[in-house]
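A.B. asks: Turn this into a model:
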Amino acid sequence: MQYFEDIEVGARDSFGRYAVTREEVIDFARKYDPQPFHLSDEAAAETYFGRLSASGWHTCAMTMAMIVENLTDRQQAGLGSPGIDELRWLKPVYPGDTLRCETEVLDKRASRSRPEMGSYRSRTTVFNQDDVPVLTFVSTGLIRRRP
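C.D. replies: This next block holds a predicted model:
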């Protein structure tokens, strides 16, 4: 089990592999972000995207799936997150792309009011198969302290 005490400032990690499919892009867009350029090749062709692209929120959801898989594999004593900062969609994500993540721990601190837990901030960058960054954000993770 990985606890607060095991988190090292400056530590980097690389993980995940998520294949983006056309069907999933359209399904997500229909449900949560029904803008024409996420639903139609023809509509997308007349925009900045040039072709059908994933919603930025879908890119966030795919990223979250990779993060949770990584935290589960590491058996981290995670307690959730109070939020993210500095979310940027850097480049479009298209069907056929394959995404992966890199993280760096920026800082950490023990909770003064809740001695059983601490928090850490990390920067996550998501890359496509060409190693082009497509998404970045800073998140705060809550984590148990070693019993």
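A.B. asks: C-alpha from now on. contacts and neighbour counts both.
C.D. replies: Noted.
A.B. asks: got the end-to-end distance for stretch 126-133?
C.D. replies: The separation between the terminal residues of stretch 126-133, taken as CA to CA, to the nearest Å, is 6 Å.
A.B. asks: To compare with the earlier structure, here is another sequence to fold:
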Amino acid sequence: MTPPEGRSGTGRPAELFFEDLVPGLTVDLGVVTVDGDEMVAFARRFDPQWYHVDPELAEASRHGGLIASGFYTVSLFMRAYVDHLLSRAAADASPGLEELRWLAPVRAGDRLAVRVDVMGARPSTARPGLGTVSLTGTMLRLGPDDRPEQEVLRTRFRGWFAVRPVEADATEAELPDDGATEAELPDGGAPAAEPAAISPPRAEPPG
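C.D. replies: Coordinates of the predicted model:
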């Protein structure tokens, strides 16, 4: 059975670990299409301001129609982040956000390209066995030609990820034929081999 630290954010065995999330890495999180019914249902439940839920008032306003709750938009980001990265990575909890900005209105039918960039990574001093990764997430509205038109969301946050487990040798290191003990070997014996790293996708959003 895979131990918890070896499982992804969705509970499956992880293939990516802290060591794979190196600064400069960009991960394409796919494209999401804003569903109008879902957008309004979310707002009615969690953010029932008139420009999110009242089509007539929104149409007559400077908004020119209904716009999504910003918290609905960031929820779309979160789902893409889980589906395309956390479902593969040995993710633990997150210590929080540093920035969350809604840069342009989001509307029903919008197609949003989602990506995350690794800005920094360091071993956690407070939580042994984990590393802290600093990330920037963005959502870009795509035009009819699939080229980015406008950035609609930007967020900076941190996540904890488990370090890659060190697998013990299946058998103890063999002693030399002369019967020397481990203490007599240089450096106390041969170290275990490092497991191979797995590289995550590096594709940029369309455009």
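A.B. asks: Which parts of stretch 52-64 of the first structure count as buried, going by neighbours?
C.D. replies: Residues of stretch 52-64 of the first structure classed as buried under the neighbour-count rule (16 or more other CA atoms under 10 Å) are Leu52, Ser53, Ala54, Ser55, Gly56, His58, Thr59, Cys60, Met62, Thr63.
A.B. asks: What's the fifth one aligned with over in the second structure?
C.D. replies: With TM-score structural alignment as the matching criterion, the partner of Gly56 of the first structure in the second structure is Gly70.
A.B. asks: if I line the two up, what does Met3 of the first structure land on in the second structure?
C.D. replies: Not quite, residue 3 of the first structure is Tyr, not Met. Taking TM-score structural alignment, Tyr3 of the first structure has Phe17 as its aligned residue in the second structure.
A.B. asks: about what we covered before: what's the closest of the buried residues of stretch 52-64 of the first structure to Asp33 of the first structure?
C.D. replies: The nearest member of the buried residues of stretch 52-64 of the first structure to Asp33 of the first structure, counting by CA to CA, is Ser55 at 6.6 Å.
A.B. asks: ok, that closest one - contacts?
C.D. replies: With contacts defined as CA atoms under 8 Å, 6 or more residues apart in numbering, the neighbours of Ser55 of the first structure are Val25, Phe28, Ala29, Asp33, His38, Val93.
A.B. asks: could you dump these to TSV with secondary structure, neighbour count and distance to Phe15 of the first structure?
C.D. replies: What follows is those, written out as TSV (DSSP: H, G, I helix; E, B strand; the rest coil; neighbours: other CA atoms under 10 Å; distance: CA to CA, whole Å):
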residue	secondary structure	neighbour count	distance to Phe15 of the first structure
Val25	helix	21	22
Phe28	helix	18	23
Ala29	helix	22	26
Asp33	coil	18	27
His38	helix	25	27
Val93	coil	24	18
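A.B. asks: Adding distance to Arg123 of the first structure, write these out as TSV.
C.D. replies: As requested, the contacts of Ser55 of the first structure are arranged in TSV below (distance: CA to CA, whole Å):
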residue	distance to Arg123 of the first structure
Val25	25
Phe28	25
Ala29	26
Asp33	25
His38	27
Val93	19
